[in-house]
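Trainee: Everything below, folded, please.
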Amino acid sequence: MLIDAHIHLDQYKEEDVPKLLEEAQFVIAVSTDLQSCEKTLTLSNLFTKVKAAYGFHPEQSLPSDHDKQALFNWIRLHAEDMVAIGEVGLPYYRKQAQVLDERPYIELLDQFIQLAKELHKPIVLHAVYEDALIACDLLERHAVTKAHFHWFKGSEEAIERMIHNGYFISITPDCVYEAEIQTLIKSYPLELMMVETDGPWPFEGPFENARTSPCMMAKTIDVIASLKGITVQEAGQKVTENTKLFYEI
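Mentor: The predicted structure is shown next:
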């Protein structure tokens, strides 16, 4: 039984959640806005396997000042109910589709990093390619070291810097068919690695047309074990230990 280090559990049908949880030891359920945070809190109260993270997903329009303040106030109020701030980050994919002023997104991420430091919580980041370097700048500025870059993709420069700083990454099921992710697995230390699904995001290859669920992580572990030259049992045990230590669960 593996730990899904990043799943949007609130986006599944309510009736599907118990079955999904049967496939995992725990799940880190991330949130995308205040309404999502509230639903994630409800799920964590209903199921002991659900460990909640509260944040604002960057691949959407920015919240108003009022809504942002309401979110930050709510997170502070429920800090004891969460294991991390997340998911937060920068709008890399949104920038590919439209002209976007990134400065207010960077400012918002900076504020979330300060909030994570204030509350002594890890932070879950959506920051890929060149955005990873910006995230590193902000983390270093505030001396925040407990950072988890989920579904990370980026340059050798970013990888080296993240390893040096002890930041964690999590590997998704697309490692089965994506050479880019396989290369990342080879270069990143197993000691800084977790596994995730990012469900309900769909995958291709052997997962085509399948509902994303924690059981898919078994194939991720197979790939990690093969590329690291260790047994499946060793790989599964290590990423589970990593996740428990990082999230203190």
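Trainee: Please count neighbours and contacts with C-alpha atoms only from this point.
Mentor: OK.
Trainee: what about the strands in the protein?
Mentor: 2-7, 24-29, 50-54, 82-89, 123-126, 147-150, 168-171, 193-195 (DSSP state E).
Trainee: Show me the helices in the chain, by range?
Mentor: 17-21, 34-46, 65-77, 92-97, 103-119, 130-141, 156-165, 179-187, 217-228, 232-247 (DSSP state H).
Trainee: Can you mark which positions in the shortest one are buried?
Mentor: Okay, so that is helix 17-21. Across helix 17-21, burial judged by 16 or more other C-alpha atoms under 10 Å covers Val17, Leu20, Leu21.
Trainee: and which of these is nearest Asp174?
Mentor: Using C-alpha to C-alpha, Leu20 comes nearest to Asp174 of these, at 19.0 Å.
Trainee: Would you do the same for the sequence below? I want to compare the two.
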Amino acid sequence: MLIDSHCHLDMLDLSRHDNSLDNVIAAAGERDVSKMLCVCVDLNKFDHMYQAAKRFDNVWFSAGVHPLHIEESPFDRDELSRLAADPRVVALGETGLDYYYSTETVEQQQASFAGHLELAGELGLPVIVHTREAREDTIRLIREHGNTESSGVLHCFTESLEMAKAALDLGYMISFSGIISFRNAAELREVVKAVPLERMLVETDSPYLAPVPYRGKQNQPAYVAEVAACVAELKGISVEQVAEQTTANFHQLFKRTANH
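Mentor: Okay, the predicted model is just below:
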């Protein structure tokens, strides 16, 4: 059994699936991807995301503001607290820092990230962290505002081994996407080899970043099977081992999922 630890079901172009999210979920099941976490990037769109997928009992949700969405969806502590009261909301995020696409909103990004970290600590929920070109500030803010008891995950990891180790030291997990299968990702594959399987998650980040051999197509949760296969090959272990351990890791981190 595999879990897609990070996807955006509400962003899929369903015209490619006979206009039915049921077909996406069924396709995942056929690849032994039995559960998935649908991740929020904009509080204004949370309800749309939730309504689209709430009828599937194998889908969980997060609530948060992506660093590139903070202008249209500012950090709102009260609204986040309200959404997090739902037992199917198992994490805050995705939040974090993105200096690659936006350096004009650095202060707002940092304030929003700190707010997510502090609230997550109070609620005992993990944080889903997006980080790009902001290694030092990401780790610094986690140290200053995070809670090692609830911790979180650096999702769709593309940064250095040094940063991965710093996050691991803070109790965080590292999640890898289909990027690890890309031809130009040799350095990232070395990070996969170095990160302990016991601290790792796998994800699609669908509809983005489809792995080889689907690169260039719309990504979907079923394709997390390719990510797991790539991890298995890099570590010289079976896909079954990767599936079993990353599933256990998922339930360990996202504690609200453990009973479902």
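Trainee: List just the nearest of the buried residues of helix 17-21 of the first structure to Ile163 of the first structure.
Mentor: Nearest member of the buried residues of helix 17-21 of the first structure to Ile163 of the first structure, counting by C-alpha to C-alpha, is Leu21, at 31.1 Å.
Trainee: Which residue in the second structure aligns with the closest one?
Mentor: For Leu21 of the first structure, the aligned residue in the second structure is Ile25 (criterion: TM-score structural alignment).
Trainee: same deal with Thr240 of the first structure?
Mentor: Per TM-score structural alignment, Thr240 of the first structure is aligned with Thr247.
Trainee: so how far is Met173 of the second structure from its match?
Mentor: Distance, Thr247 of the second structure to Met173 of the second structure, by C-alpha to C-alpha, to the nearest Å: 13 Å.
Trainee: which residues are common contacts for these two?
Mentor: Leu201 (C-alpha atoms under 8 Å, 6 or more residues apart in numbering).
Trainee: Neighbour count for the two, which is higher?
Mentor: Using other C-alpha atoms under 10 Å, the more surrounded residue of Thr247 of the second structure and Met173 is Met173, with 26 against 20.
Trainee: which residue in the first structure lines up with that one?
Mentor: In the first structure, Met173 of the second structure lands on Phe168 (TM-score structural alignment).
Trainee: measure its match to Leu43 of the first structure for me?
Mentor: Applying C-alpha to C-alpha to Phe168 of the first structure and Leu43 of the first structure gives a distance of 25 Å.
Trainee: cool, Phe26 of the first structure as well?
Mentor: 13 Å.
Trainee: more neighbours, these two?
Mentor: Neighbours per residue (other C-alpha under 10 Å) separate Phe26 of the first structure from Leu43, with Phe26 holding more: 23 against 20.
Trainee: Enumerate every residue touching the more buried one.
Mentor: So Phe26 of the first structure contacts Leu2, Ile3, Asp4, Lys49, Val50, Lys51 (C-alpha under 8 Å, 6+ apart).
Trainee: can I get the residues you listed in CSV with distance to Gly236 of the first structure and neighbour count?
Mentor: Putting these into CSV (distance: C-alpha to C-alpha, whole Å; neighbours: other C-alpha atoms under 10 Å) gives the following:
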residue, distance to Gly236 of the first structure, neighbour count
Leu2, 7, 23
Ile3, 9, 25
Asp4, 12, 30
Lys49, 18, 20
Val50, 20, 25
Lys51, 19, 23
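Trainee: Can you report how many residues neighbour the equivalent of Asp57 of the second structure over in the first structure?
Mentor: Matched to the first structure by TM-score structural alignment, Asp57 of the second structure sits across from Thr48. With neighbours defined by other C-alpha under 10 Å, the count for Thr48 of the first structure comes to 11.
Trainee: Arg94 of the first structure too?
Mentor: 14.
Trainee: what's the distance between it and Phe246 of the first structure?
Mentor: Distance from Arg94 of the first structure to Phe246 of the first structure, by C-alpha to C-alpha: 29 Å.
Trainee: can you check Ala127 of the first structure too?
Mentor: From Ala127 of the first structure to Phe246 of the first structure the distance is 19 Å (C-alpha to C-alpha).
Trainee: Which one of these two is surrounded by more residues?
Mentor: Shown here are Ala127 of the first structure and Phe246; by other C-alpha under 10 Å, Ala127 has more neighbours (25 against 19).
Trainee: Quick check: neighbours shared by Phe26 and Leu43 of the first structure?
Mentor: If you check Phe26 of the first structure and Leu43 against C-alpha under 8 Å, 6+ apart, the residues they both contact are Val50.
Trainee: if we can go back for a sec, how about the match of Met173 of the second structure, what does it touch?
Mentor: Lys146, Ala147, His148, Phe149, Met162, Leu192, Met193, Met194 are the contacts of Phe168 of the first structure under C-alpha under 8 Å, 6+ apart.
Trainee: Same check for those residues, but in the second structure.
Mentor: Contacts conserved in the second structure for these, counting by both residues aligned by TM-score structural alignment, their matches' C-alpha atoms under 8 Å: Ala147, His148, Phe149, Met162, Leu192, Met193, Met194.
Trainee: what about the spatially closest residue to the fourth one that is not a sequence neighbour, distance to Ile169 of the first structure?
Mentor: Spelled out, that is Met162 of the first structure. Among residues not flanking Met162 of the first structure along the chain, Cys136 sits closest, at 7.4 Å (C-alpha to C-alpha, 6 or more residues apart in numbering). In this structure, Cys136 of the first structure and Ile169 of the first structure are 13 Å apart, going by C-alpha to C-alpha.
Trainee: on that earlier part again, I'd like the strands of the first structure as CSV, with distance to Lys186 of the first structure appended.
Mentor: CSV is the format used below for the strands of the first structure (distance: least, C-alpha to C-alpha, whole Å):
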stretch, distance to Lys186 of the first structure
strand 2-7, 20
strand 24-29, 25
strand 50-54, 29
strand 82-89, 25
strand 123-126, 21
strand 147-150, 17
strand 168-171, 12
strand 193-195, 11
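Trainee: quick one: which of those strands is nearest Glu178 of the first structure?
Mentor: Judging the strands of the first structure by C-alpha to C-alpha, what sits closest to Glu178 of the first structure is strand 168-171, at 11.2 Å.
Trainee: what's the mean deviation for the closest one versus the second structure?
Mentor: Strand 168-171 of the first structure: mean distance to aligned residues in the second structure after superposition is 1.0 Å, counting by mean C-alpha distance after the TM-score superposition for the first structure.
Trainee: Could you pull out the buried residues of that strand?
Mentor: Here strand 168-171 of the first structure shows Phe168, Ile169, Ser170, Ile171 as buried, counting by 16+ other C-alpha under 10 Å.
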